[in-house]
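> coords below, sequence missing:
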């Protein structure tokens, strides 16, 4: 691990978080020591981008992009590799008043053909006029975007057009970028985020929720095409003047210990991950005896349902290295609200909350809404529900999206009277939000509401050999009769007797934990996930219906 550039901040160097637009925040960057640092798969520093240089190089990229013949408002697709060129390109688009559209990397998809189709769908929604891609993914991008009449398809360095003068800076109400949803590969939605919404969310998260100060430093392996990586681990630190050390997501997956080694060596104080990231690190990471995680004051959790046992396991494993379980900070957010909506109290760890109703399972509380934001729980008819009663989560506040890009029907379905229907289910307890699942994933059997993740976790915990993400539960309506429960389980053994034994173990574990019976199907491969790494029950259901699984 290269530790030669370890540093501590003494001043923030800028007041960018108080800017009205992200372009204004970029213009206010002047810290020469603080910035973004990109590390390779073996932990060596590959490139550094000081904030003072970022402002200059983003302006250069902006002029060259405009020199291609692009005009303010045009959309530019950017394959979001974890490297400095992505940051230059994204920020250059901001200064040129172009709309950057972060696009996923091939590693998030099962095949080249599926990835090419996803790029085409994003390009269609955004109607992009140019695309930027790292050299190593140039062929992949060309395959997906070859039929489009783009003014440029290649690396940022290959944009050699004569720079043009930058336009007047954007206004707070202008669009800043498009964030594409990761929940489905069939119909990506372009979430239109204004500068006003972006800066409101960056202030709420950086100042109010996390209290970022001169002593803070971040470390992240989150993908930059996902809102948690883009906004939380890139744009917020830039606005707050906080240095961040970045690892590529694929490098973390291959070697989870890199995350913790980097956090220890660089004295990181803030890092976020989904709970599966903490679980993976606890299972596979091994730290040297002198590794010190005591500086880590905010271990944020977001992006998926929080598994308490994953947090317990991580805290116990790395307590000898100085990690404090009080550092855990569960939160809730979604791209339609730019990113964060509610945050737990700092230095309080995590706590459980239980909804009303006999036998209801407790879930992790995700804290109170950001200042200036409100959360209501409503029934399917839109009526507010009392505290403790689970229903649909609605949100209001300055961080909400303008809408889905060029999709008024979907926008009207999600936004009404300034309130966003998040599509999530949850309840409020003592003013704090707890999430119980996605509305579209809820299974109703004989009038009983079933949270699929409860079933999945129960089976994964009880059956030896199963890992997190190896089970998908969903409801299926047969041609005749009531809805039935289906569990698709990853099966690594090929021996028929071992497969039969696994099926029996799953049935027994489900019955013991819930009293339910289900149709069990076995998958020989890993279950489909979204581009952000979440289990995609919709894609599992589609594959099940098409006969893609045994059973």
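Received it, and whenever you're ready, just let me know what you need. Bear in mind the structure is a predicted one, so any value in this text is a computation, not a measurement. Numbering: from 1, shown residues only.

> drop to CA atoms for contacts and neighbour counts, all remaining ones
Will do.

> may I see the buried residues of the longest helix seen in the chain?
Counting residues, the longest helix found in the chain (DSSP state H) is helix 496-514. If you call a residue buried by 16 or more other C-alpha atoms under 10 Å, then helix 496-514 has these buried ones: 499, 502-503, 505-510.

> tell me the SS of the residue positioned nearest the centre of the chain?
Nearest to the mean C-alpha position of the chain, by C-alpha atoms, centre = their mean, lies residue 228 at 3.9 Å. Following DSSP: H, G, I helix; E, B strand; the rest coil, residue 228 is assigned to helix.

> next one: it relative to residue 365, how far apart?
19 Å (C-alpha to C-alpha, to the nearest Å).

> residue 242 touches residue 216, doesn't it?
Yes. With contact defined as C-alpha atoms under 8 Å, residue 242 counts as touching residue 216 (6.5 Å).

> which of these two has more neighbours?
residue 242 (28 against 25; other C-alpha atoms under 10 Å).

> once you drop chain neighbours, what's closest to that one?
residue 217 (5.9 Å; C-alpha to C-alpha, 6 or more residues apart in numbering).

> just residue 82 next, same as before
Nearest residue to residue 82 in three dimensions, chain neighbours excluded: residue 248, at 5.4 Å (C-alpha to C-alpha, 6+ apart).

> now swap in residue 513 and tell me
residue 458 (6.5 Å).

> let me see the contact set for the one you found.
The contact partners of residue 458, taken as C-alpha atoms under 8 Å, 6 or more residues apart in numbering, are 509-510, 513.

> now flag whichever of those is closest to residue 405.
residue 510 (42.4 Å; C-alpha to C-alpha).

> pretty sure that closest one is touching residue 459, no?
Yes. Between residue 510 and residue 459 there is a contact under C-alpha under 8 Å: 6.1 Å.

> residue 420: neighbour count?
For residue 420, the count of nearby residues is 24 (other C-alpha under 10 Å).

> now it: which helix or strand?
Element membership for residue 420 (DSSP states H and E) is strand 419-429.

> other residues contacting that strand?
Contact partners of strand 419-429, identified using C-alpha under 8 Å, 6+ apart, comprise 334, 336, 353, 355, 377, 387-396, 400, 414-415, 433-440.

> next, the angle strand 419-429 makes with the helix or strand just after it.
The helix or strand immediately downstream of strand 419-429 is strand 432-438, counting by DSSP H and E. For strand 432-438 against strand 419-429, the angle by axes from the mean of the first three to the mean of the last three C-alpha atoms, to 10 degrees is 110 degrees.

> and here's the other structure:
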């Protein structure tokens, strides 16, 4: 296990201010799996009703099958030379090999690192994965056969890497005991998506992961009757820990490949109805797609009355999405309380704040200018010219403490903008092999999330990333404000745009994809006019781009920093 001189989260510093927010009213789960000391114990304690299914292939694992398969694979890894304390990479598309591989790795005494799979060439994918492999000191890589070409290319960059096929078994019948695993041992090293910085390996011990899963299950009131449909990639924290929480709470999960959702969101709605699903996860854009797919004809023929929570996280939640989802899904018997805006991150083993299940989403409108300039949330009517809608993401989950801190380091009061900081048993102890990043991440026992937010009546509202705030001529602007005013203008391709401050910090810049057939100059003038009127600044520059140019992280977030770097030299910008 990697040891760092990182701040402890077990006890607060004597002079630490008390958290300023109340927690949810939790009923902690009492299932044996979630009360286990390690993931190794948890998989052996899975309830009899637990199952994970893969509709695309018809494959299915029940509790006994998952226990047996992961134990057998753990023996295979030990035979291949995996030692306690190793970090083992797992490279696989959607399938049973993901869960079997993850649990097999931790039962072999190692920590699992879920590596992203994308559609690039093997050589390009190997170059993208190589930094994480090197940073974690990986000696073994677990790979499904359809990723073999990428594994070979990666082996060329890291010749000491041993590749283990997910389908392989021990050369002889498993004999002897597997390594003993303790709660404080590393279970997962989750590399962040890199939307605002280079990816870092978030360290999560067995105790930390299980604390996070308990918080998810308790705060969302999960149990044996829950059925989740998930398409979010398993290398994203929402796609990894969400399904695990359901399984360990005694429920069942149906896993589909991400592209199945992207290509046929209407089919996902049918799957929800066919399986009697109660839970779905996804970022905000996915619910925009679901709302668009829910035509009156389709919605009228579906019964989605069992669907109780649509976890909406991983990116800012838009009030327009909440409204469209509620309107389009109502004919399918979806309750207004189903839309479930949440806030989390990999460093918290996913969950930080959830609303109380069964409550309708809360939306407030605040004065955009006062919020950006003065850091104060002044509520205004929805029709106010400076109205900025904010969607509440609930209150701290079980075991989580939260506070907001202003630029001077003082704890914020209600309605005051500040950085969100968190503490609790589900929070990481730091970044693997990176004591500098670990030290910078903590303020005493509090983890700095880098996100800005505010609290009103105990509810948290997230407004954006601290480092992405745009300052032009002394004025503060949230990039999301410029993007929300831009994305629905005529000629913008599928709402795809990114706002940031240029390198010199003198202009608010919007990089925007122009729809096929659109006139870039006309679109650019309209964007400039709209932002100047609504944001009160004439220092606006528009970069028209071809469709598909803007880069995303593997988890679907805009890479504003990378866009700024790529377009820093305007003469080198892509031709439109």
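Received it, and whenever you're ready, just let me know what you need. Remember, predicted model here, so these are calculated numbers, not experimental data.

> circling back to that earlier point, so which helix or strand takes in the residue nearest to residue 513 of the first structure?
Per DSSP H and E: helix 452-462 holds residue 458 of the first structure.

> equivalent range in the second structure for that helix?
Aligned by TM-score structural alignment, helix 452-462 of the first structure corresponds to residues 479-489 of the second structure.

> which residues in the stretch 51-200 of the first structure form strands?
For the stretch 51-200 of the first structure, the strands defined by DSSP state E, counting those that start in this stretch cover 75-79, 99-103, 130-132, 152-154, 175-180, 190-194.

> output these in CSV; the columns should cover mean neighbour count.
Formatted as CSV, the strands of the stretch 51-200 of the first structure follow (neighbours: other C-alpha atoms under 10 Å):
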stretch, mean neighbour count
strand 75-79, 26
strand 99-103, 27
strand 130-132, 25
strand 152-154, 20
strand 175-180, 26
strand 190-194, 25
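
> to residue 257 of the first structure, which of those strands lies closest?
That would be strand 75-79 among the strands of the stretch 51-200 of the first structure, by C-alpha to C-alpha, at 26.0 Å.

> now do that closest one and strand 175-180, the angle between them.
Using the same axes, to 10 degrees: strand 75-79 of the first structure against strand 175-180 is 50 degrees.

> okay, strand 75-79 of the first structure sits on what stretch of the second structure?
Taking TM-score structural alignment, strand 75-79 of the first structure hits residues 87-91 over in the second structure.

> residue 390 of the first structure matches what in the second structure?
Looks like residue 390 of the first structure aligns to residue 417 there (TM-score structural alignment).

> got the contact list for its match?
Contacts of residue 417 of the second structure (C-alpha under 8 Å, 6+ apart): 371, 375-377, 404, 406, 452-454.

> which of the residues you listed are also in contact in the first structure?
Checking the contacts of residue 417 of the second structure against the first structure (both residues aligned by TM-score structural alignment, their matches' C-alpha atoms under 8 Å), the contacts still present are 371, 376, 404, 452-454.

> in CSV: those residues, plus distance to residue 97 of the second structure.
What follows is these, written out as CSV (distance: C-alpha to C-alpha, whole Å):
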residue, distance to residue 97 of the second structure
371, 47
376, 49
404, 41
452, 38
453, 39
454, 41
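
> coming back round to it: can you find the partner of the residue nearest to residue 82 of the first structure in the second structure?
Correspondence of residue 248 of the first structure to the second structure, assessed by TM-score structural alignment: residue 257.

> for residue 502 of the first structure, same thing?
In the second structure, residue 502 of the first structure lands on residue 523 (TM-score structural alignment).

> so that match makes contact with residue 487?
No. Contact between residue 523 of the second structure and residue 487 fails when scored by C-alpha under 8 Å: they sit 11.1 Å apart.

> ok, now how distant is the match of residue 502 of the first structure from residue 575 of the second structure?
For residue 523 of the second structure relative to residue 575 of the second structure (C-alpha to C-alpha), the value is 16 Å.

> cool, and residue 63 of the second structure?
Separation of residue 63 of the second structure from residue 575 of the second structure (C-alpha to C-alpha): 54 Å.

> neighbour-wise, which of those two wins?
More neighbours surround residue 63 than the other of residue 63 of the second structure and residue 575, with 21 against 8 (other C-alpha under 10 Å).

> can you pull the contacts of the aligned residue in the first structure for residue 351 of the second structure?
When the first structure is aligned by TM-score structural alignment, residue 351 of the second structure is paired with residue 340. Going by C-alpha under 8 Å, 6+ apart, residue 340 of the first structure touches 201, 205, 331-334, 370.

> from those, which land in helices?
With helices taken from DSSP H, the overlap with the contacts of residue 340 of the first structure comprises residue 201.

> tell me the most packed of the contacts of residue 340 of the first structure, by neighbour count.
residue 331 (29 neighbours).

> give me the nearest residue to the residue nearest to the centre of the first structure, chain neighbours excluded.
residue 339 (6.5 Å).

> any idea how far the one you found is from residue 179 of the first structure?
Counting by C-alpha to C-alpha - residue 339 of the first structure and residue 179 of the first structure are separated by 10 Å.

> now do residue 403 of the first structure
11 Å.

> check residue 325 of the first structure too.
33 Å.

> and residue 354 of the first structure, by the same measure?
Taking C-alpha to C-alpha, one finds residue 354 of the first structure at 33 Å from residue 179 of the first structure.

> and residue 161 of the first structure, by the same measure?
Taking C-alpha to C-alpha, one finds residue 161 of the first structure at 27 Å from residue 179 of the first structure.

> alignment lookup: residue 316 of the first structure to the second structure.
So, by TM-score structural alignment, residue 316 of the first structure is matched to residue 327.

> secondary structure element holding its match?
helix 319-329.

> who are the packing partners of that helix?
helix 284-293, helix 296-301, strand 339-341, strand 387-391 (3 or more C-alpha pairs under 8 Å, 6 or more residues apart in numbering; DSSP states H and E).
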